[in-house]
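*Asks:* sequence first, then the predicted structure:
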Amino acid sequence: MFDSIVQLFMQYGLAGLFALSFLDAIVLPVPPFFLQIAMSLIEPEASLRIATVAFTGSVLGAPIGYMLGKWLGKPLMHKLVPAKWANKAMEMFEKNGDAAVIIGSFTPIPFKVFTILSGVFNFSLTRLMFYSILGRGSKFFLIGTLFHFYGKQAKVLLDNYLEVSLLGVAVILAAGWYILSKRKQKFLSK
């Protein structure tokens, strides 16, 4: 299924990548980095432009996924999930939503899960956008930069080290978030 969807969007070049990235933040279960890698493999010298298109589509789709979660997700959640579970999930997202969004930007879990949940749990749209820009930008531009510097050899690096690299960046960003949140708490307690 992934291959069929990627092939469909690949026919439209950069416009297809933009659409896939945009829809990944709203409804589609296919992460756009598969198409980004395929396009960068064909044209490594355009990899940073390709990364920019994927990043832009993803970030522009985030507020629509958020609004979808806000409008449809909450009523649906209250029908399908017991109230105590929904309240517990809301508490956890309020407490750890920043980390969830930033780390979620790197996982293979479709990004729409995080944009929609942000809307369902009333996470700040401003913070969602900030972490989307930071997380999605890092992910797309890491891939784009590898192809820019290593050309087609970047595919070998990605095959061997993509998961470790993305996990490493996610850990660094999560550690940065943790340190900043602790400093903020310390500052506010003074």
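*Replies:* Done, it's in. Values in this document were obtained by computation on a predicted structure and should not be read as measured data.

*Asks:* when you work out contacts or count neighbours from here on, use the C-alpha atoms and nothing else.
*Replies:* Fine.

*Asks:* ok, now how distant is residue 141 from residue 49?
*Replies:* As for residue 141, its distance to residue 49 is 9 Å (criterion: CA to CA, to the nearest Å).

*Asks:* try residue 22
*Replies:* From residue 22 to residue 49 the distance is 16 Å (CA to CA).

*Asks:* looking at those two, which one has more neighbours?
*Replies:* Shown here are residue 22 and residue 49; by other CA atoms under 10 Å, residue 22 has more neighbours (27 against 16).

*Asks:* for the more buried one, list the residues it contacts.
*Replies:* 56, 57, 58, 59, 60, 61, 62 (CA atoms under 8 Å, 6 or more residues apart in numbering).

*Asks:* and here is the other one:
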Amino acid sequence: MNIFTKMYDACMRWARHKYAVYILGFISFIESIFFPIPTAAMLAPMALSTPHRALSLAGLSTVTSVLGGIVGYLIGALAFESWVLPAIEEFGYLPTYEKAVVWFADFGVWVVLIAGFSPVPYKIFTLTAGALSMAFLPFVLASIIARAAQFYLIGGLVKWGGEPMRHKLRQYVDWIGWGFLILAVIAYIIYKYV
């Protein structure tokens, strides 16, 4: 079954769409506020489909993500109790939010660097930074560094790998996809029953 190869081919087609760059910028912006799908999920196929533009796509993702983070910060600062907290509870992010509050108390601005670079939901930290009245300039600087590091790492790897990487990845995408799916099921079972 080559379901992942078909998905990969579809992603490559979508990544070359004439509005793909605008969609990437929009997704990167809203992902920093509320959108559940990470920017990397769109940046990686777009960079793979056009490796010569990988670094400029990383730059676009960085700028729009940081701008979204600033909006998230402002929403957290101005509408946390009335708007953000009910949404966090509704979408099941309350435990993540509570951890974020503890991490902000323990690590300060460093937590923004970690959240902006890692797969931890960055949006929780943008909203929490505003709600906790974190100093704005350190928040923005940490966001720029972290988001740029993540997106330029993706863009740089794709640019370095170029066209051969795209073809090699397509060759093994079904093995990779099934492997990740099996690992996810095992992790879920361990988490749920152990």
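*Replies:* It's in. Only a predicted model underlies this, so the values are computations on that prediction, with no experimental measurement involved.

*Asks:* where does the TM-score land?
*Replies:* TM-score of the superposed chains, computed with TM-score structural alignment, normalised by the length of the first structure, equals 0.66; 147 aligned residues with a CA RMSD of 3.0 Å.

*Asks:* any idea what residue 26 of the first structure aligns with in the second structure?
*Replies:* Here residue 26 of the first structure is matched to residue 33 in the second structure, going by TM-score structural alignment.

*Asks:* excluding covalently adjacent residues, which one is nearest to the most centrally placed residue in the second structure?
*Replies:* With distances taken as CA atoms, centre = their mean, the residue of the second structure nearest its centroid is residue 38 (3.2 Å). Of all residues not flanking residue 38 of the second structure in the chain, residue 31 sits nearest, at 6.3 Å (CA to CA, 6 or more residues apart in numbering).

*Asks:* that neighbour contacts residue 125, correct?
*Replies:* No: using CA atoms under 8 Å, residue 31 of the second structure is not in contact with residue 125, being 11.8 Å away.

*Asks:* between the two, which has more neighbouring residues?
*Replies:* Per other CA under 10 Å, whichever of residue 31 of the second structure and residue 125 has more neighbours is residue 125, with 30 against 22.

*Asks:* so how much does stretch 138-153 of the second structure differ from the first structure once superposed?
*Replies:* Between stretch 138-153 of the second structure and the aligned residues of the first structure, the post-superposition mean distance stands at 0.5 Å (mean CA distance after the TM-score superposition for the first structure).

*Asks:* where in the first structure does that stretch fall?
*Replies:* Residues 127-142 of the first structure are where stretch 138-153 of the second structure lands when matched by TM-score structural alignment.

*Asks:* same question for stretch 73-80 of the second structure.
*Replies:* Under the alignment (TM-score structural alignment), stretch 73-80 of the second structure falls on residues 66-73 in the first structure.

*Asks:* and the matching stretch, how far from the chain's centre?
*Replies:* Counting by CA atoms, centre = their mean, to the nearest Å, stretch 66-73 of the first structure is centred 17 Å from the centre of its parent chain.

*Asks:* what is the lengthiest helix in the second structure packed up against?
*Replies:* Using DSSP state H to define each element, the second structure has its longest helix at helix 136-193. Helices and strands touching helix 136-193 of the second structure, by 3 or more CA pairs under 8 Å, 6 or more residues apart in numbering; DSSP states H and E, are helix 3-15, helix 40-49, helix 54-79, helix 110-117.
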